[in-house]
Structures are given as C-alpha cells and as structure tokens.
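Q: Sharing a sequence plus its predicted fold:
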Amino acid sequence: MTVRSQHQDETDKSSKPSYYYSPPLDVSVAFPQATPASNFPSAASDYYQFDDLLRPEEKAIRNKVRECMEKEVAPIMAEYWEKAEFPFQIIPKLGALSIAGGTIKGYGCPGLSLTASAIASAEIARVDASCSTFILVHSSLAMLTIEEQKQKYLPSLAQLKTIACWALTEPDYGSDASSLNTTATKVEGGWILEGQKRWIGNSTFADVLVIFARNTTTNQINGQVKQHTRKYLVKKDSPGLTATKIPNKIGLRIVQNGDILLKKVFVPDQDRLPGVNSFQDTSKVLAVSRVIVAWQPVGISMGVYDMCVRYLKERKQFEAPLAAFQLNQQKLTQMLGNIQAMTLVGWRLCKLYEAGKMTPGQASLGKSWITSTARKTVALGRELLGGNGILADFLVAKAFCDLEPIYTYEGTYDINSLVTGREITGFASFKPALSTQRSRL
C-alpha cells in the first residue's frame, strides 16, 4: 500500500485545471428558467374538488401538514436524499403536528379519523415520501401494535420524543413473513430472542423496537407443527441487539432501513405484547396500515403533478412555454385523471374502514392498484421534465425512485393482488401447487 503525503496531494491539485475542484452551481443559478422543488409549488391537483368531502378538522390537519412540509422539509429534502441521511432536526416540527398515533385515542394520541391520518400521510408524501414512511412505520405500525403498555410508551411516542420501529421482515422471509425464523424462548422472568430482521425502517435510531418472533414454548403437534407468533418490545440499548444501516438504496434514501441482529437478547415479561397468536392477527394491523400506505402514492403523484404544471409554464422551448404543446397537455391531463381516481379510491377505503366494513382484500386492492397507477403517473412526470427530470432538485426523479420501494413494501403488487383474489374466489393461491403437494408427503 502506498501512503500519499499532503505535498503529493497538493501537487496533484495544482496540476489540474482550477474548475476541476469548483463546487457545483446552485440549481437556481445554473438553471434560472424554472423554479426547483426547494421552493415547493402550489397545490393544483384537486380538479374534482375532493376538498368538499373533507370535514373541517380534516382540512385543518391537511393545511398545517402542508405548511410544515413546504416550509421545513422542501428546502432540505434533496440534500438529505443525496446523502442518504435523516434530518433529525425536523422531528420536533413533525411532532408538533400532533399526527403520530393517528386513530389511537387517549395516551396523548390525537384520535384522528382514518381519513385525517390518510390525508396527513398524503400531504407529507407530496413533498417527501421518506418523511411519510418515517411516520408510517412509527405510527401506523409500531404504535398501533402496542396494547397493554400504552401508558408506558404511547405518550412519548405520540410527541416523537421517542421513536419506534416495527420488525417483521427477515432476510429469508419477505412476502412469506408468516414463516419467520426469529425465535423467543421462555426463561425465568422473560424471554430470549434470537434471529435477524431486515429492511426495518427507523431501526438504526429507534428507541423502541417491536420485534416479531416465533414462540418456541407453544408448538403443538397435531399432524403438523403449529407455531405461534408473538411480539416483543425491545429497547435500543439491550445487550445482544445491533442495528446496522442498509446502504446503496435507490429509493427512500432518507429512510434509515436497517439489518437487526438479535443474539440472546433478553426481554422481560412485561415487555411481551399480547394479542398476536398467529400471522392472521398481524394481518389486522397490516390491513389498516395498507390504507395509509395507499395514500402515500396519491401524495407523491400530487407533488409530481404540481411540480410539472409549474415547470411547464416556466420552461420555454421553440419560443413557447412547454405547457402550450399538445403532447405535454395530454400527459398532464392523464396524470390529473389518475390522481382523481386514486384519491377517490383511497377516500372510499377510509370510509369503509370508519364504518367497520373494510375487508383485508379491499385494503390490498387499494394499495396495489393505487401504487401501480402512481407509477404510471410519476413516469409521465419524469418524461415531461426532459433532462431536468433526472435531477432530485426538480422532485420528479426523486419521487420516481421513492415510489419503487412503496410499490413493494406492505405487500408487493402481486401478493396484495392474491389477497384480494383469495377474498373474491375463496381459493388461496399463495403457494405453488408443487410446494403444496410436497407439504402433504
């Protein structure tokens, strides 16, 4: 190995042109014809006046979330997305919105309607999908899972003074999460957790980790082994626990997804969460969170459309604004129509849930169809911005990449389609026929 001296480094620099080390121009200087997303565009996508369907309190939540995101997050999101770092300075500002905990009543939680929670999620995602995912994991997964320990944990979590994550997925089991390998073994005074989790959002800095594990003490042998799943609250400083950031992501780069290793991690009895005895119980939480997830692509599409409208009016080619060209107007119209349809499907899902009528299949269809439609919508926005469409400064490239993990998490498009298919036909088709036959041998 050759050790370079400071003199050699300085010599190399002096031998290259001065512009080689010049910092890049600010985008507003380098490209003054159009305004970057750090100065976020006005909302322009409510073409069918969806606003009329919202209650006054839901409009108030939307307005305060929109103002916070445009003022506090928009100016810094491209920088932190590029660095793949989380802007911890915004957590108190998000906490002040009083949206964490969503529909939970009491314990310092806001007790919002599901519609209000969904609208808040969309408004956050409109500016930055990573911030929306941060809140989703913390609130719609982890906080909704905590039951008997509500008084102990929820007040601080509701204010974002402490942060939570929700650990179900493992390296070997994503869509097939019900086959998880992480184990919980009963010992005196508590449980010992062993295993590994992957893709766990917020895990690298979470104060409280909700861990799903297989209870080794309740196996029942009735022709087959029936293993029960339990969930456990684990503190970030627990001996044997490590959480390491997953690098090299192309989407949701601000979200700190991690690999969690559990090596003889002790959890006291009082931190075992009751209420989950099978993966079907876990699916109840997932069905609710899928509604919120379905609203993230709605918000992303709204932001991209808003950005495209402003950009096409500002940017000129062939002596005319890009907005004046027929092809561009057709694409804008297609994007706008998609947003109206996605919004109304999402709104109906919320109303079904609030009336106690929503089924898991309906939630899955909403999530899969909306994310698929949003992909097409955001792709059109990417086309409309031409070369600038690949710059995070103008939002659409960032949104294009951020939508990809959302298309996959909380159930891939295919898996969610099968959940709906099972509900409408009565036949489960998750396992290939070959694997089903082998399991009977």
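A: Sure, I can see it. Just so it is clear, the structure is predicted and the values come from calculations on it, not from any experiment.
Q: only C-alpha atoms for contact and neighbour calcs from this point on.
A: OK.
Q: Okay, residue 255 and residue 219: tell me how far apart.
A: 36 Å (Cα to Cα, to the nearest Å).
Q: I should have written residue 83 there, sorry.
A: For residue 83, the distance to residue 219 (Cα to Cα) stands at 46 Å.
Q: cool, and residue 378?
A: Following Cα to Cα, the distance that separates residue 378 from residue 219 is 47 Å.
Q: what's the answer for residue 252, then?
A: Using Cα to Cα, we find residue 252 at a distance of 39 Å from residue 219.
Q: ok so, going back, which of residue 255 and residue 219 has more residues huddled nearby?
A: Ranked by neighbour count (other Cα atoms under 10 Å), residue 255 and residue 219 place residue 255 first, with 26 against 13.
Q: Specify the local secondary structure of that one.
A: Assigned by DSSP: H, G, I helix; E, B strand; the rest coil, the conformation of residue 255 is coil.
Q: For it, list the residues it contacts.
A: Residues near residue 255 by Cα atoms under 8 Å, 6 or more residues apart in numbering: 84, 85, 86, 130, 131, 133, 134, 201, 202.
Q: another structure for you, compare them:
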Amino acid sequence: MSFTPLASDFYGFETTLTEQERDFLARLRTWLDTDIKPIVNDHWNRAEFPRQLIKGIADIGAAGLAWEETRPFENSAAFRGWVAVELARVDASVATYLGVHNGLAMGAIAACGSAEQRAEWLPKMAAGNVVGAFGLTEPLSGSDSAQGLRTTARRDGDTWVINGEKRWIGNATFSDVTIIWAKDVDDNQVKGFIVPTSTPGYSATKIENKQSLRIVQNADIVLEDVRIPHSLKLENANSFRDTARVLRATRADVAWGAVGTSIGAYEAAVAYAGERVQFGKTIGSHQLVQDLLAKSLGNITASLALCMRVSDMQDDGTQKDEHSALAKAFATSRMRETVAWCREIFGGNGIVTEYDVIRFFMDAEALYSYEGTREMNTLIVGRAITGTAAFV
C-alpha cells in the first residue's frame, strides 16, 4: 500500500522509517480513516467505547508490536511512536486504549513476567482475545504512588489476597485482566499481579461525567479479599523500581500520543482555514491565522524531534527515566498550546464536535495529566540536572 508522509511532518521524520514500517502505517491510516474517524464524534458525545476497535486493532496487528512473542516483524521504537501518532491524530481515546492495553498491561507482563507468563498472556492479548487494564493510581495516591500506595497484598500459601481501591483505570469496565500493583504486607514492597476481572471480590464502576477522553472507559476498582494463585504474581515485579521500568517506556509513548493529538487539531485547523471565508477570502489568507498555524507546526516539529531521539535511545538502551520524563512534559505542554491555537482558528464553530477540534482540545487535558503530571516529570528531570531530589 502506498505511503504518503503527513503534511504536518514538516521535516520528514517518517521517511527515516523502513519500507515495511511505512507500509504498516499506510494500512493503519486507511483503517482509521475509513472505519474509526467517521464514528468518533458520536462515540465521544455519548461517552461510549467502540467495541469494534478491539478486533480492528488486533486484526491489523497494532497490539504487541514491541514484544518478541507477538510482533509481526522487527521494528523500531520510532515506528511504534508513529503508530501512536496515527491513532491520536484520529482520536486521543483510541490511542489511549492501545496505550493502556499494549503499553501498560502487556508491557507490565513483558517487562516483569516470567517466560511462562509472557507465553501465556501476550499472544492472547495481541489477538484481542484478552483485554488488559493497568491498576496503579488510587483515590488517595497518584503522584506519590512510589510511597503512598494503599492497596495491599498478603501471601497465603499458594495464593495472594489483595485488598484496596484503584481509580482512573482505563479500559477497566470491559477488561478481562487488570495488572494490579499492591504493597506486600510482609516486606512493604510494591508488587504486580495479573488479576482476572471475573475473580470474586473484584468490581469496576465507570467514572461518569468526564469531559476529557470521553470515549475511554475509566473506572473505580474495588478489591475485597480478591484471592489469586501465586502463578499470577508477576515474577519479576518485586519493587516500585520494576513498576518504573514499565512507566519509563509508556511515558515516551504518551509524548508521541501528544504529538498525534496536536496533529489532529492542526489538520482540522488547516482544512478549516482553507474553507472558511470571511471578508471576501479564506481565513487562511489572513496573517494572524497563518501565524497561529506556523506556531502550531513549530510545536509539532520540535516535539517530533524530541520523540524521535528518545525512541532511538530506547532502541540502543541508553534511555533513562529523565529522558522519557522530559519528552512527556515538553510534548504535552506544547500540545496544550497547539490545540488552543487551533481551536481559536475556528471561532465559535470550534466548540461543537462536528468540527473535530474541540475533541482534541478537551482530550489534551487528560494527556497533560496522566502518566505523571508536568510538575512530577520536571522534578525527575530536575533531579538528573542537579543530583538532588526535590519531590517533597
């Protein structure tokens, strides 16, 4: 299938990908434009998740791209970042679904699971037969998850008993398994567990009235004496350092998603600027509109350059927490500016969903906050700069 680089990729970063990677992106883009883009506004308005998305993503091979057990071909971290861009430029919620299922849930099993756990769960999740969620954030613990986790796990012979609550857990209203992070009462260390959502004592309730990422089905989770076999404890998840290994990669993924969200708003604004006529000519002919578009493209381009470099570092093994933290903080901050400038171009029309841009504008707020707030990520970078932690 013929691949055409995005016009918003002003410096042609996509052209550095392999032919096989570009062919995959072309197939993904066609599916998104024909099957997903026409329905997202309706689903966003109704705060409903398009279940056909699960099969579509599985059929096209977009889940499991990073893992040896499931990837359809050898590929780069930059390519996987561009997959996030293609998803988010159509809808940030679509990108978030895959980020949770693939990056966080499958990523936790890939990074912290045993060989047997990887072999058992990753193929089923890549095929869309098992949907994953990731339970770290709690009602009283967000930025301080490393120290403030209140969910507990107690070893009882060949089983573990888990008690606690989780909040803001994406995919959790329909997930088949949720990766639950809990403190072991014996050693006070954070450990990870693959928890089937059908387990007695596990319940998930949809969080209503969200005005950002409305398509994403976030839930409050309650765990009351949830008992699972020891075989479902992630073998190599034995402290928060192991949790952080998962988050290091997914923070970079969120940076890519932020670029895609910016591009979605930018593309809508460019199209509108070429169609909307005021004072006898298209508004794209006016200097102030061109200024907003140029500033938006500058933000997109700078963020893409940063994301490309972080992905290269991920591939060569030099990426550290502070690198993904800076990418996430920078790209989401620039996204917030960009979607506001693009919405401004629409004037009053920009606040109704039929023009697309308000969806990107609203969804940007969630990306700005999740996977570590801007402030927390800047503190991770600040620690690397100064050698001094300033978290408390």
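A: Ah, there it is. Note that the structure is a prediction, hence the values are computed from the model and not measured.
Q: now the counterpart of residue 185 of the first structure in the second structure, what's its secondary structure?
A: Aligned by TM-score structural alignment, residue 185 of the first structure pairs with residue 154 of the second structure. Following three-state DSSP, the label given to residue 154 of the second structure is strand.
Q: so residue 154 of the second structure touches residue 162, yeah?
A: Yes. Counting by Cα atoms under 8 Å, residue 154 of the second structure touches residue 162, with 6.6 Å between them.
Q: according to the alignment, the helix or strand hosting residue 358 of the second structure goes to what range in the first structure?
A: Element membership for residue 358 of the second structure (DSSP states H and E) is helix 357-369. Here helix 357-369 of the second structure aligns to the first structure at residues 396-408, judged by TM-score structural alignment.
Q: Stretch 247-258 of the second structure too?
A: With TM-score structural alignment as the criterion, stretch 247-258 of the second structure aligns to 286-297.
Q: After superposing, tell me the mean distance of the matching stretch to the second structure.
A: Aligned to the second structure and superposed, stretch 286-297 of the first structure gives a mean residue distance of 0.6 Å (mean Cα distance after the TM-score superposition for the first structure).
Q: What residues of stretch 48-56 of the second structure count as buried?
A: 49, 50, 53, 54, 56 (16 or more other Cα atoms under 10 Å).
Q: same thing with stretch 164-175 of the first structure?
A: 164, 165, 166, 167, 168, 169, 170, 174, 175.
Q: Also stretch 45-53 of the first structure?
A: Residues residue 45 are the ones in stretch 45-53 of the first structure that count as buried (16+ other Cα under 10 Å).
Q: what does stretch 345-362 of the second structure give?
A: So stretch 345-362 of the second structure, judged by 16+ other Cα under 10 Å, has buried residues 345-346, 350-351, 353, 355-362.
Q: Would you format the residues you listed as a markdown table with distance to residue 34 of the second structure included?
A: Output for these, formatted as a markdown table (distance: Cα to Cα, whole Å):
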| residue | distance to residue 34 of the second structure |
| --- | --- |
| 345 | 26 |
| 346 | 25 |
| 350 | 23 |
| 351 | 24 |
| 353 | 18 |
| 355 | 17 |
| 356 | 16 |
| 357 | 19 |
| 358 | 21 |
| 359 | 19 |
| 360 | 19 |
| 361 | 23 |
| 362 | 23 |
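Q: Which residue in the first structure aligns with residue 10 of the second structure?
A: Structural correspondence for residue 10 of the second structure with respect to the first structure (TM-score structural alignment): residue 47.
Q: Identify the residues contacting that match.
A: By Cα under 8 Å, 6+ apart, the contact set of residue 47 of the first structure is 336, 340.
Q: What of residue 160 of the second structure?
A: Taking Cα under 8 Å, 6+ apart, we find residue 160 of the second structure in contact with 153, 154, 226, 227, 228, 229, 230.
Q: now it, what's its secondary structure?
A: At residue 160 of the second structure the chain is in strand, as set by three-state DSSP.
Q: which residues sit against the match of helix 357-369 of the second structure?
A: For stretch 396-408 of the first structure, contacts defined as Cα under 8 Å, 6+ apart pick out 78, 128-130, 250-253, 293, 297, 300, 304, 307, 368, 371-372, 374-375, 378-379, 381-382, 389-392, 413.
Q: and these, which of them are in helices?
A: 78, 129-130, 293, 297, 300, 304, 307, 368, 371-372, 374-375, 378-379, 381-382, 413 (DSSP state H).
Q: list the contacts for the aligned residue in the first structure for residue 171 of the second structure?
A: With TM-score structural alignment as the criterion, residue 171 of the second structure lines up with residue 202 in the first structure. Applying Cα under 8 Å, 6+ apart to residue 202 of the first structure gives the contacts 134, 137, 138, 163, 164, 165, 255, 256, 257, 258.
Q: show me what contacts the residue sitting nearest the centre point of the first structure?
A: Nearest residue to the geometric centre of the first structure (Cα atoms, centre = their mean): residue 133, 2.7 Å. Contact analysis of residue 133 of the first structure by Cα under 8 Å, 6+ apart lists residue 255.
Q: any idea what it aligns with in the second structure?
A: Structural alignment places residue 133 of the first structure opposite residue 96 in the second structure (criterion: TM-score structural alignment).
Q: Skip ahead from the helix or strand harbouring that match and say which helix or strand is next.
A: Here residue 96 of the second structure, judged by DSSP H and E, is contained in helix 92-98. As assigned by DSSP H and E, the chain's next helix or strand after helix 92-98 of the second structure is helix 107-112.
Q: residues near residue 275 of the second structure, how many?
A: 13.
Q: isn't it right up against residue 285?
A: No. Between residue 275 of the second structure and residue 285 there is no contact under Cα under 8 Å: 10.6 Å.
Q: Show me what residue 333 of the second structure lines up with in the first structure.
A: Aligned partner of residue 333 of the second structure by TM-score structural alignment: residue 372.
Q: so what's its match up against?
A: When contacts are counted by Cα under 8 Å, 6+ apart, residue 372 of the first structure is found next to 407, 413.
Q: ok, now residue 206 of the second structure?
A: Contacts for residue 206 of the second structure (Cα under 8 Å, 6+ apart) come out as 172, 173, 217, 218, 219, 220.
Q: Fine by me, we can end here.
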